[in-house]
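# below is the sequence, then the predicted model.
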Amino acid sequence: MTTYNVDAFPEIKDVQRVELEILMKVARLCEERGFTYFIESGSALGAVRHGGFIPWDDDIDIGMPRQDYEKFLEIAQEELGENYFVQTRKTDPKAPFSFAKVRKNGTTFLEWNKRNIKMHHGIYIDVFPYDGLPIDGLDEHIDKCLKLNKIQFKKYIPDRVGIPHKGFKWKLGAIARRMQHYLLKMYPESLLEGKIEKEYMRHEIKPNEHGFCTCFSFVDRIIFPNEMLFPPQKIMFEGEEFYAPAKLEEYLTLMYGDYMQLPSVEDRVGHRPVEVSVTEELVTH
């Protein structure tokens, strides 16, 4: 029997039901339009280790090659309809992300470190773009992209991730984060967005050729061989079929090491929202 952290919020099963609904809608749209997608990170891990959600996980992650990601964003809002909101920096300017979220309207999932940001806070799934990497100048390119990503997060999110701790070290880190936030507020938004777009999208992914790609929304320097991700394979997740990375065991080992080993009980937590509300109606058709 698996033991879960007692801090897990009681609505987590309801949140997961809504997230699965969103994933099914997005996956259906991608397959109808021929867009490549795959569940990734904790969602891919959950599919293998738990047959679906990691029990304490409160979001779903999917990835797309940049080309399909951009095409998806062009049509997703109209195709998904009024029950959902496709959140990007363009559709919700206060959103502090370098990737997209698809949120369910009429719901709330308010995370502590984003509680004061005036943006859509509905229950969501994350949609990450994956970008190609150059053969020459690889380290320099990754360093520049990760630096831009950190600047963006610190500019738009004033607080550290997670519920505040009482310890002095945590408080000191929180003060430093606040100082960085206020200093970076002076960095022109248009300049930052332009640099991010130019640098991230410089190199195209060619899925059927040898090469490498990564998701610059990650903080870690994780590089994926193209053949590890493409072409995606089908896997069961909560009783439904979705696409996952091509070499899933290799992918999970790269991401997590011994991925079948459960974390300690105190680490079995998700985003720990401060406010959650779920509508009664689930759209399944």
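Good, I have the coordinates. Residues are numbered from 1 along each chain as shown.

# CA only for contacts and neighbour counts going forward, please
OK.

# ok, and what's touching the lengthiest strand in the chain?
As assigned by DSSP state E, the longest strand anywhere in the chain is strand 124-132. Counting contacts by Cα atoms under 8 Å, 6 or more residues apart in numbering, the residues outside strand 124-132 that touch it are 19, 22-23, 59-66, 69, 99-104, 200-206, 211-217.

# after it comes which helix or strand?
For strand 124-132, the following helix or strand on the C-terminal side (DSSP states H and E) is helix 138-156.

# how far away from the center of its chain is that following helix?
Centroid separation for helix 138-156 versus its chain: 16 Å, with Cα atoms, centre = their mean, to the nearest Å.

# do stretch 113-131 as well
8 Å.

# so which bits of that stretch are buried?
By 16 or more other Cα atoms under 10 Å, the buried positions in stretch 113-131 come out as 113-115, 120-131.

# quick check: Ile62 is in a strand.
Yes: under DSSP: H, G, I helix; E, B strand; the rest coil, Ile62 sits within a strand.

# do you know how far the closest residue to Ile223 other than its chain neighbours is from Pro263?
Excluding the flanking residues, the one nearest Ile223 by Cα to Cα, 6 or more residues apart in numbering is Thr214, at 5.2 Å. Distance check for Thr214 against Pro263: by Cα to Cα, to the nearest Å, it reads 25 Å.

# and those two? which has more neighbours close in?
The residue with more neighbours, out of Thr214 and Pro263, is Thr214; 22 against 10, by other Cα atoms under 10 Å.

# check contacts around the more buried one.
So Thr214 contacts Tyr130, Asp131, Gly132, Leu133, Ile222, Ile223, Phe224 (Cα under 8 Å, 6+ apart).

# if we use 7 Å, what do you get?
Applying Cα atoms under 7 Å, 6 or more residues apart in numbering to Thr214 gives the contacts Tyr130, Asp131, Gly132, Ile222, Ile223, Phe224.

# same thing with Val276?
Contacts of Val276 (Cα under 7 Å, 6+ apart): Thr108, Phe109, Leu110.

# that one belongs to a strand, doesn't it?
Yes: per three-state DSSP, Val276 lies within a strand segment.

# returning to that earlier point: quick one: which two of the buried residues of stretch 113-131 are the most distant?
Arg115 and Asp131 (30.2 Å; Cα to Cα).

# so for this protein, the centremost residue is which one?
Closest residue to the average C-alpha location of the chain: Asp126 at 3.8 Å, with Cα atoms, centre = their mean.

# so that one versus Ile54, what's the distance?
Asp126 is 16 Å from Ile54, by Cα to Cα.

# before we move on, back to that, for the contacts of Val276, pick the one with the most neighbours.
Neighbour counts for these, by other Cα under 10 Å, peak at Phe109, which reaches 23 neighbours.

# how is Ala76 assigned, secondary-structure-wise?
Under three-state DSSP, Ala76 comes out as helix.

# contacts only, for the closest residue to it other than its chain neighbours.
Using Cα to Cα, 6+ apart and skipping the chain neighbours, the partner closest in space to Ala76 is Val86 (7.0 Å). For Val86, the contact set (Cα under 7 Å, 6+ apart) comprises Ala76, Gln77, Ala100, Lys101, Val102, Arg103.

# ok, and here's another one to check against it:
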Amino acid sequence: MSLNYKKILNEIAKNNKDFHPISEEEKSLLQKCLYEMACDLDERCRKYGLKLFLVGGSLLGAIRHGGFIPWDDDMDMALSREDYIKFQEIFEKEFSDKYELRCPNTKYPNGNRFMQIYKKNTVLRTLGEGNPLQPQSIYIDIFPYDYVPINRIWRNAKGIRANVLMLIASCVMDYKYPDKLLQEYLKRDKDGKKFLFYRNIIGRIFCFRKPEVWFEKVDRVITSTRITDLVTSATGRKHYFGEIYEKRVFFPLSTIKFNEHIFYVPNNCDEYLKGLYGENYMIPPKENNKESHFISEISIG
């Protein structure tokens, strides 16, 4: 079944008067806020020796555009698992004046499989992100990077378990907190109905535990303190198996200029980005393939 989640959300938004395409002015304000957040988080992390680094679209933007991808409106960052844990430990002391933390296996409420940092006194309401466990605020995603077992059997067992638990967690989340607009749209399409039907079955079967408990299980499964020559971002866009790289691709970290700030980045950005986006990652997509984003409200505070 080929269902593009973001395309579905955009189609819903086009036909809903509560949402509108993000304007250039709104996008500029959002990018400015995200950039200021990233710089601030990076500077505070450095005080404790924590190395926050760019990944995903944010790294691609730095390489290809020297900053944000012009049509992008989010920020992707990461920490090694060791730094990821330390960040949680110092959050209350160092970051809670301006930010809220959502992360599995912490005292904070959580409805996602990885860490998200929300800026207080801001508002961002977008379609498909009405999770009641998460603030409706401007945020930055921070992904943990974990070591991967060298033994193929153990690696496959761990990866399959992680992916299954992520599926269960997301299905239980959708079952407990359904997005009515999304469900109504999916019901119009044959593949959409099947997609919704199977996810509802999984959600109903496993709803004996709260979704946040399932997300905590995901986090515990992927956490690995045993150092190997392989790493992965198990909670990233390609999940456990899709983002396995040799450790040397990431560590030791390098640096790059993003706008006017120097951020940490993977050691071999080219190899990482080819794995994530393909050989032609430096060629921008055609106009009709660029993502369009719809929002109902934004406020920087």
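Arrived safely. Computed from a predicted structure; not experimentally measured.

# kindly provide the TM-score of these chains.
Superposed pair, TM-score by TM-score structural alignment, normalised by the length of structure 1: 0.84. Supporting alignment: 270 aligned residues with a Cα RMSD of 2.8 Å.

# from the contacts of Val86 of structure 1, pick the one nearest Asp267 of structure 1.
Closest to Asp267 of structure 1, out of all of those and judged by Cα to Cα, is Lys101, at 24.6 Å.

# which residue lies farthest from the center of structure 1?
Phe168 (30.0 Å).

# is Phe85 of structure 1 in a helix, a strand, or coil?
Following three-state DSSP, the label given to Phe85 of structure 1 is strand.

# what residue of structure 2 takes the place of Leu248 of structure 1?
The alignment partner of Leu248 of structure 1 in structure 2, by TM-score structural alignment, is Cys269.

# ok, its match to Gly278 of structure 2 distance?
Separation of Cys269 of structure 2 from Gly278 of structure 2 (Cα to Cα): 12 Å.

# so which of the two has more stuff around it?
Using other Cα under 10 Å, the more surrounded residue of Cys269 of structure 2 and Gly278 is Cys269, with 19 against 11.

# the alignment partner in structure 1 of Arg248 of structure 2: which element?
In structure 1, the residue paired with Arg248 of structure 2 is Glu227, using TM-score structural alignment. Assigned by DSSP H and E, Glu227 of structure 1 falls within helix 226-229.

# mean deviation, that helix versus structure 2?
Mean deviation of helix 226-229 of structure 1 relative to structure 2 after superposition (mean Cα distance after the TM-score superposition for structure 1): 0.5 Å.

# who touches the helix or strand just after that helix?
Proceeding N to C from helix 226-229 of structure 1, the next assigned helix or strand is strand 233-237, under DSSP H and E. Residues outside strand 233-237 of structure 1 that contact it (Cα under 7 Å, 6+ apart): Ala47, Gly51, Gly52, Glu241, Phe242, Tyr243, Ala244, Pro245, Ala246.

# tell me what the helix or strand following strand 233-237 of structure 1 is packed against?
Using DSSP H and E, the helix or strand that follows strand 233-237 of structure 1 in sequence is strand 240-244. Counting contacts by 3 or more Cα pairs under 7 Å, 6 or more residues apart in numbering; DSSP states H and E, strand 240-244 of structure 1 is packed against strand 38-39, strand 233-237.

# so of those strands, which one's packed in deepest?
The highest average neighbour count among these, using mean count of other Cα atoms under 10 Å, belongs to strand 38-39 at a mean of 28.

# what helices or strands is that one leaning on?
So strand 38-39 of structure 1, by 3+ Cα pairs under 7 Å, 6+ apart, packs with strand 61-65, strand 240-244.

# how about it, which residues of structure 2 does it hit?
So strand 38-39 of structure 1 is aligned with residues 53-54, judged by TM-score structural alignment.

# how big's the offset between that stretch and structure 1?
Compared with structure 1 after fitting, stretch 53-54 of structure 2 deviates on average by 0.7 Å (mean Cα distance after the TM-score superposition for structure 1).

# and the longest strand of structure 1, which stretch of structure 2?
Strand 124-132 of structure 1 covers residues 139-147 of structure 2 once aligned (TM-score structural alignment).

# check the offset of the matching stretch from the chain's centre.
So, by Cα atoms, centre = their mean, the centroid of stretch 139-147 of structure 2 is 7 Å from its chain's centroid.

# again, but for stretch 281-293 of structure 2
19 Å.

# what do you get for stretch 276-291 of structure 2?
19 Å.

# closest to Lys155 of structure 1 among the contacts of Val86 of structure 1?
Taking the contacts of Val86 of structure 1 together and measuring to Lys155 of structure 1 by Cα to Cα, the closest member is Ala100, at 17.6 Å.

# which ones are touching whatever residue of structure 2 lines up with the closest one?
Under the alignment (TM-score structural alignment), Ala100 of structure 1 pairs with Met115 of structure 2. Neighbouring residues of Met115 of structure 2 by Cα under 7 Å, 6+ apart: Arg102, Cys103, Asp141, Ile142, Phe143.

# now do Lys193 of structure 2
Contacts for Lys193 of structure 2 (Cα under 7 Å, 6+ apart) come out as Leu186, Lys187.

# same thing but at 10 Å, please
The neighbours of Lys193 of structure 2, taking Cα atoms under 10 Å, 6 or more residues apart in numbering as the test, are Gln183, Glu184, Tyr185, Leu186, Lys187, Arg199.

# surely the fifth one is in contact with Ile8?
Just to be clear, that refers to Lys187 of structure 2. No: using Cα atoms under 10 Å, Lys187 of structure 2 is not in contact with Ile8, being 11.8 Å away.

# okay, and which of the contacts of strand 124-132 of structure 1 map to helices?
Secondary structure from DSSP state H places Glu19, Ile22, Leu23, Arg66, Tyr69, Tyr200 of these in helices.

# could you find the counterpart of the residue nearest to Ile223 of structure 1 in structure 2?
Checking TM-score structural alignment: Thr214 of structure 1 goes with Thr232.

# state the distance from its match to Gly275 of structure 2.
12 Å.

# which residues do these two both contact?
Joint contacts of Thr232 of structure 2 and Gly275 (Cα under 10 Å, 6+ apart) are Gly242, Glu243, Ile244, Tyr245.

# give me the subset of those lying in helices.
Short answer: the shared contacts of Thr232 and Gly275 of structure 2 in helices (DSSP H) are Gly242.

# could I get the shared contacts of Thr232 and Gly275 of structure 2 as JSON lines with distance to Asn289 of structure 2?
Output for these, formatted as JSON lines (distance: Cα to Cα, whole Å):
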{"residue": "Gly242", "distance to Asn289 of structure 2": "22"}
{"residue": "Glu243", "distance to Asn289 of structure 2": "23"}
{"residue": "Ile244", "distance to Asn289 of structure 2": "27"}
{"residue": "Tyr245", "distance to Asn289 of structure 2": "27"}
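
# so which of the shared contacts of Thr232 and Gly275 of structure 2 comes closest to Leu30 of structure 2?
Glu243 (28.0 Å).
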